[in-house]
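1. Below are the sequence and a predicted model; questions follow.
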Amino acid sequence: MSVATEPAVTRPQVLPFYRAIPRLVKDPVTELAKMGTEAGGRIVRLDIGPFRPYLISHPDHVQQVLKTDASNFVREGMFWRPLRRVIGQSILGEGEAWESSRKILQPLFTARYTASLGDAMADIIADCILELDEYARTGRLVDGGYQMTTIVNQAVIKVLFGGRISRDVAERLAPEFATCATSIGFRLLVPFAPYSIRVPGDRAFLAASKKIDEIVYPLIEQAHRDGPRSNEVVSALLSARMEQDGKADLRQVRDDLVSIYGAASETTAMSLTWLWSVLHDHPDVNAKLREEIDQVVSDGPIRSADVAKLTYLRMVLQELLRVYPSAWIIPRQTVADTEIGGVRIKAGSQVLVSPYTTHRLSEFWDRPLEFDPERWAPERNERRHRYSFIPFGAGPHVCLGQHLFYVEAPLVIANLLSRYELVLTNPQRLTPVPGASVRPKEKLMLKLLPTQRMR
């Protein structure tokens, strides 16, 4: 008489508490990525006391979590609690709130629509960069991260928000977003800590969140009184959220606006910040990039049509997103019992998709720790697993801002490198700081040397 046997179960690699905690305390982003690469893409279960999430990095597993079985892996759980305190229920949420927000906003972030904004964005960026001439003439140093954020924010608020946010307001808003993005680092590392207990970063987070509300709510109310304008986010949100009695759901508009402001500016600004360290460490890449920009734009103004001709710049940006993806983890919570790669995972478990790990797996990337834009050369036509490169996530929750990034970032870089030679004055090993996005802990101080174009 035969006896039925259950199929073999694959066990995840378990990283015990005494090994996981010291590494995560030391350098969370880098060490988490190493945990995944050391396991060769196998699922790793992290023992962090009462919290034991699964680290997901193999492209097959990423595809299951973010795409094919996405409805079973939702944006809920303790990792989302810190973010929800500032973004509320919106485009970064789940369920009906997410569906309605995405339906409203998606037409404003298609490839065609963002391309149509290109010339307006080019003019704004060029004007912002002209303001840096004083630094070039006087030799004063520029804080790279601050300047990239300033330039990107100006482009975002004028193009996406129709100028409803003044420059003064934007300059007050940007640092509050940066504070919110970075001050949640402790709660992301120790997500089980109760909110009744203040932890490092809470005070700064709550103060910044309050200031954001003090800026955003009056802006929405004024826009409601002024009436709609065409082709900008605030009007689209107000019109869509208008109730039958003529009142708008201001809380929902606020959540949508805060979420999309962060998404539209954060990825681009942070990627551009990492770039200057990369170009310092790779002078050959810097030289080739400058040569292409000089050939394409010559002495004329940089227009959106030039972006398609800057093929090497596109390669540099793709490699930049591979090495320094904005999202260090993409958290999900399982709805029902499931299996990933043969590993049984119970309902309610937390899984952490790690782009930092996926982009460094040697099975899918040759020399993964090297910065090499040539791997993206069109003539190489390399076939990669579709989910081995996920800088903007994937599936139904893929980042709406990805098309905007590939218009805005090239315009910023081309304008800067055609006008100045940027010299990093404090080269050093940069430490990625965990938060809503990854940014370097250290400041990057740049000296701007005028080129012939400026003279």
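-> Yep, that arrived.
2. rest of the way, CA atoms for contacts and neighbours
-> Noted.
3. What segments of the stretch 351-455 of the chain are strands?
-> 420-424, 432-433, 439-440, 445-450 (DSSP state E, counting those that start in this stretch).
4. Let me know the secondary structure of the closest residue in space to A414 that isn't next to it in sequence.
-> Nearest in space to A414, with sequence neighbours left out and distances taken as C-alpha to C-alpha, 6 or more residues apart in numbering, is I293 at 6.1 Å. Under DSSP: H, G, I helix; E, B strand; the rest coil, the three-state class of I293 is helix.
5. Got another one to weigh against that:
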Amino acid sequence: MSHDGSAVLKQQALPLPPKVSGVPLVGALPGLLSKRLDFLEAARQRHGDIYTLDLGFTDAIILSHPRHVQHVLVDHARKYFKGGALWESMRTFLGNGLPVSEGDFWKRQRRMIQPAFHQQRLIALTEKMVAAIDESLAGWEPAARTGEPFDIAEAFSQMTMNVMVRAMFGSGLEADEAKQVAQALAYIIDYMMQGMVTKSLPEWLPVPGRARYREAIRYIDEVVLRVIERGRQRSEEDNLLSLLLHAVDGESGERMTNAQLRDEAVSLFVAGYETTAVGLAWAFHLMTRHPESFQRLRTEVREVLGQRVPGFADLRQLGYARNVLQEALRLYSPSYWIPRTSSEEDELDGFQIPAGKMVVVFTHLIHHHPGVWEEPQRFDPDRFTPERSEGRHKQAWMPFGAGQRLCIGKEFSLMEGQHILARIAQRYDVSAVPGREAQVHIGTSIRAKNGVWVHLKPHAP
């Protein structure tokens, strides 16, 4: 037998990843729906870092170790593409924007957009970002004066949306219009997971929320295209959209069409709004349960800034603020799973990955892996100090993805989070509301069910 024939037989002999047992027709779906993340963690403990989840109508290979991230999203990324119901649902809103596009088109768009997120551009956006944060914080004053319970999760959604509106459109959007954009985007993001489930249903079937979803998209399109046209008539570059308008592909000499600009603008909106808002809400949930952490944050901010407005150059000295945010994003990563579809047969950990198979890099399982993280359930921002990070697998922390598809707005998001933490620490004491423990809600992202409720108290300098 030829050498090639032996290799084929050897590859055929590879076992499939162990399957999580379930019941006829629906597989492991009942257990998954009732226990969610606990179910997946129990399956990892029983079957190992790679296993197959029977979902009745299909199955998926679950990956839960940083080495799997390295394999699927970095070393062999060409073998895995963004196919399946989730990505199709996202494309109904994001079009062919950076998070969902593929191949040469994705490379071209990434090449054109990347300069907008270089450090010098981020420095230029800092003042605009802090102004938007302070504007939002002014709305916190009534709750601080009265001591009434305050939903900080909802407040962060509004704040990060305000920051993104300012960063994306600059002066190109009126206040009322910005508020309506924020409301429409919030609904769209909430609907996406439902859209994934209902996308295959016939058009004539009345699906709850579908009409409102489409109307929200139409409204966003109108606003974005109007701002694009306005931007084409101006030359200033005071916002991200202006930078994209004037971006030129170095290889082809082309600029983006209106449709491409629209897709990239809404994609950046979603990426820049959701992760930061959710991460900050969980950070305060954790700090109000560990008050010593908030005191450390306040001490750092007082020593670095006093009461002055933070600038980009201060971020390096606000290390504990960044560590708090990173730890919150580890424990409650908003983007808790990254699905791909295998385009060809592959091998991973000695198991066969068939072609056409749904493969899920489960960020949440990686972030809670006891072989990667010491006491993974414990809130410990100091685990992100340089000393304790040394030797850790570089894919162990991945709330922004990994490899060439790493979220382009990662540094923007972390910079925004540091600024927000600093401005709050300068102004308020924040404490837990007894009996109002935040509960995990698993939808498009891992959010706090019914909010994160705190007491605010003005902080004397």
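-> Received the coordinates, thanks. Predicted model, so just to flag it, every value in this text is computed and none were measured.
6. Please list all residues in contact with the residue mapped onto Q114 of the second structure from the first structure.
-> Matched by TM-score structural alignment, Q114 of the second structure corresponds to Q106 in the first structure. Counting by C-alpha atoms under 8 Å, 6 or more residues apart in numbering, Q106 of the first structure makes contact with L400.
7. Please report the distance of Q106 of the first structure from L400 of the first structure.
-> 7 Å (C-alpha to C-alpha, to the nearest Å).
8. And for L448 of the first structure?
-> Distance of L448 of the first structure to L400 of the first structure, given as C-alpha to C-alpha: 33 Å.
9. Between the two, which is the more surrounded one?
-> Neighbour totals were compared for L448 of the first structure and L400, and L448 leads with 25 against 21 (other C-alpha atoms under 10 Å).
10. what residue of the second structure takes the place of that one?
-> That one, L448 of the first structure, aligns with L456 by TM-score structural alignment.
11. which residue in the second structure lines up with the residue nearest to A414 of the first structure?
-> Correspondence of I293 of the first structure to the second structure, assessed by TM-score structural alignment: V301.
12. Repeat that for L257 of the first structure.
-> Counting by TM-score structural alignment, L257 of the first structure corresponds to A265 in the second structure.
13. most neighbours per residue, which of the strands of the stretch 351-455 of the first structure?
-> Neighbour counts (mean count of other C-alpha atoms under 10 Å) averaged over each of these peak at strand 439-440, with a mean of 22.
14. Now do that strand: everything it contacts.
-> Against strand 439-440 of the first structure from outside (C-alpha under 8 Å, 6+ apart): 270, 273-274, 326, 430-433.
15. could you redo the last one with a cut-off of 10 Å?
-> If you take C-alpha atoms under 10 Å, 6 or more residues apart in numbering as the criterion, strand 439-440 of the first structure is touched by 145, 178, 181-182, 266-267, 269-271, 273-274, 324-327, 429-434.
16. Per the alignment, L286 of the second structure pairs with which residue of the first structure?
-> Checking TM-score structural alignment: L286 of the second structure goes with V278.
17. what does Y336 of the second structure give?
-> Match for Y336 of the second structure (TM-score structural alignment): W328.
18. would its match count as being in a helix?
-> No - W328 of the first structure: not assigned to a helix; according to three-state DSSP it is coil.
19. What residues does it make contact with?
-> Taking C-alpha under 10 Å, 6+ apart, one finds 28-30, 32-33, 352-357, 391, 432-438 in contact with W328 of the first structure.
20. cool, K199 of the second structure as well?
-> Residues near K199 of the second structure by C-alpha under 10 Å, 6+ apart: 85-86, 88-89, 92, 192-193, 207, 210.
21. which strands and helices sit next to the helix or strand harbouring R187 of the first structure?
-> For R187 of the first structure, the host element (DSSP states H and E) is helix 185-189. With contacts taken as 3 or more C-alpha pairs under 10 Å, 6 or more residues apart in numbering; DSSP states H and E, helix 185-189 of the first structure sits against helix 17-26, helix 81-87, helix 202-226.
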